[in-house]
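Novice: Sequence first, predicted model second:
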Amino acid sequence: MKITSIVAIYALVWVMTAFVMLPFGVKTHDEAGIPKVPGQADSAPANFQPGRHALRATIIAAFLTALYIANYTYGWVGADTINMFEDLLAEPS
């Protein structure tokens, strides 16, 4: 696998990981006991830390990308392994 493919896969996995992680660990001002600013949405996070969020996404995406590349190299799970419709497509005997 070329390095450009690995970088592209890592970038895709990083973005997906970052978006999936957004709702975890977030507290609203009501949950944190902090007064709201007038006009603020009730669902606005109290103390969003984008640096910490990016670091977590980076670590998780690196692990998932390494796992994907290892599977690509060693062929642990392939399309034939996850064929759920094999019985439906088989000819009756």
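Specialist: Noted; the coordinates are in hand.
Novice: all contacts plus neighbour counts: C-alpha atoms, from now on.
Specialist: Noted.
Novice: quick one, longest helix in the chain?
Specialist: Longest helix in the chain, counting residues (DSSP state H): helix 50-74.
Novice: List of residues touching that one?
Specialist: Helix 50-74 is contacted by residues Ile6, Ile9, Tyr10, Val13, Trp14, Thr17, Ala18, Met21, Leu22, Val77 when judged by C-alpha atoms under 8 Å, 6 or more residues apart in numbering.
Novice: what secondary structure does the nearest residue to Phe48 once chain neighbours are set aside sit in?
Specialist: Of all residues not flanking Phe48 in the chain, Val26 sits nearest, at 7.1 Å (C-alpha to C-alpha, 6 or more residues apart in numbering). Following DSSP: H, G, I helix; E, B strand; the rest coil, we place Val26 in the coil state.
Novice: and here's the other structure:
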Amino acid sequence: MKWTSALAIYTLFWAFSAFFVLPFHGRRTEDDGVPLVKGQEPGAPARFRPRRILVQMTIVATIGFVIFYIGYAQGWADPDVLSGRA
């Protein structure tokens, strides 16, 4: 696998990891007892921590990519078999 392909696949893993990481974040504003601002969504997090979210996304994406790459290197995910050419 070329390094550019690996980078593209890792980037996809990283972007999709947001769908796994974000639902587990923070207490809602209404659970914290903080008064809502006019127009604020009651389910919005009380404290938004983007750096923490990005670190967790990177960890999840790295674990997923390592599992994928091991499968690719071992031949478990052969592109010819998956496309039906072999």
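Specialist: Arrived safely, thanks for sending. Note that the coordinates shown come from a computational prediction; the quantities given were computed from them, not determined experimentally.
Novice: TM-score for the pair, please.
Specialist: The TM-score (TM-score structural alignment, normalised by the length of structure 2) is 0.80; 80 aligned residues with a C-alpha RMSD of 1.9 Å.
Novice: Keep only those of the contacts of helix 50-74 of structure 1 that are in strands.
Specialist: With strands taken from DSSP state E, there is no overlap with those.
Novice: who wins for most neighbours among these?
Specialist: Tallying neighbours with other C-alpha atoms under 10 Å puts Trp14 at the head of the contacts of helix 50-74 of structure 1, with 22 neighbours.
Novice: quick one on the thing from earlier: now, the most widely separated pair of the contacts of helix 50-74 of structure 1?
Specialist: Farthest pair in the contacts of helix 50-74 of structure 1 (C-alpha to C-alpha) is Leu22 and Val77. Separation: 29.1 Å.
Novice: The helix or strand following the longest helix of structure 1 maps to which residues in structure 2?
Specialist: Downstream of helix 50-74 of structure 1, the next assigned helix or strand under DSSP states H and E is helix 86-89. Here helix 86-89 of structure 1 fails to align to any part of structure 2, judged by TM-score structural alignment.
Novice: Quick one: residues in contact with helix 86-89 of structure 1.
Specialist: Outside helix 86-89 of structure 1, no residue touches it (C-alpha under 8 Å, 6+ apart).
Novice: Report the central residue of structure 2.
Specialist: Central residue of structure 2 (C-alpha atoms, centre = their mean): Ser17, 0.9 Å from the mean position.
Novice: The residue lying closest to that residue once chain neighbours are set aside and Gly43 of structure 2, how far apart?
Specialist: In space, Ser17 of structure 2 comes closest to Met57 once its chain neighbours are excluded; the distance is 5.5 Å by C-alpha to C-alpha, 6+ apart. The gap separating Met57 of structure 2 from Gly43 of structure 2 is 21 Å, by C-alpha to C-alpha, to the nearest Å.
Novice: again, but for Ser5 of structure 2
Specialist: Ser5 of structure 2 is 38 Å from Gly43 of structure 2, by C-alpha to C-alpha.
Novice: Please apply the same query to Thr4 of structure 2.
Specialist: 39 Å.
Novice: Right, I'll call it a day here.
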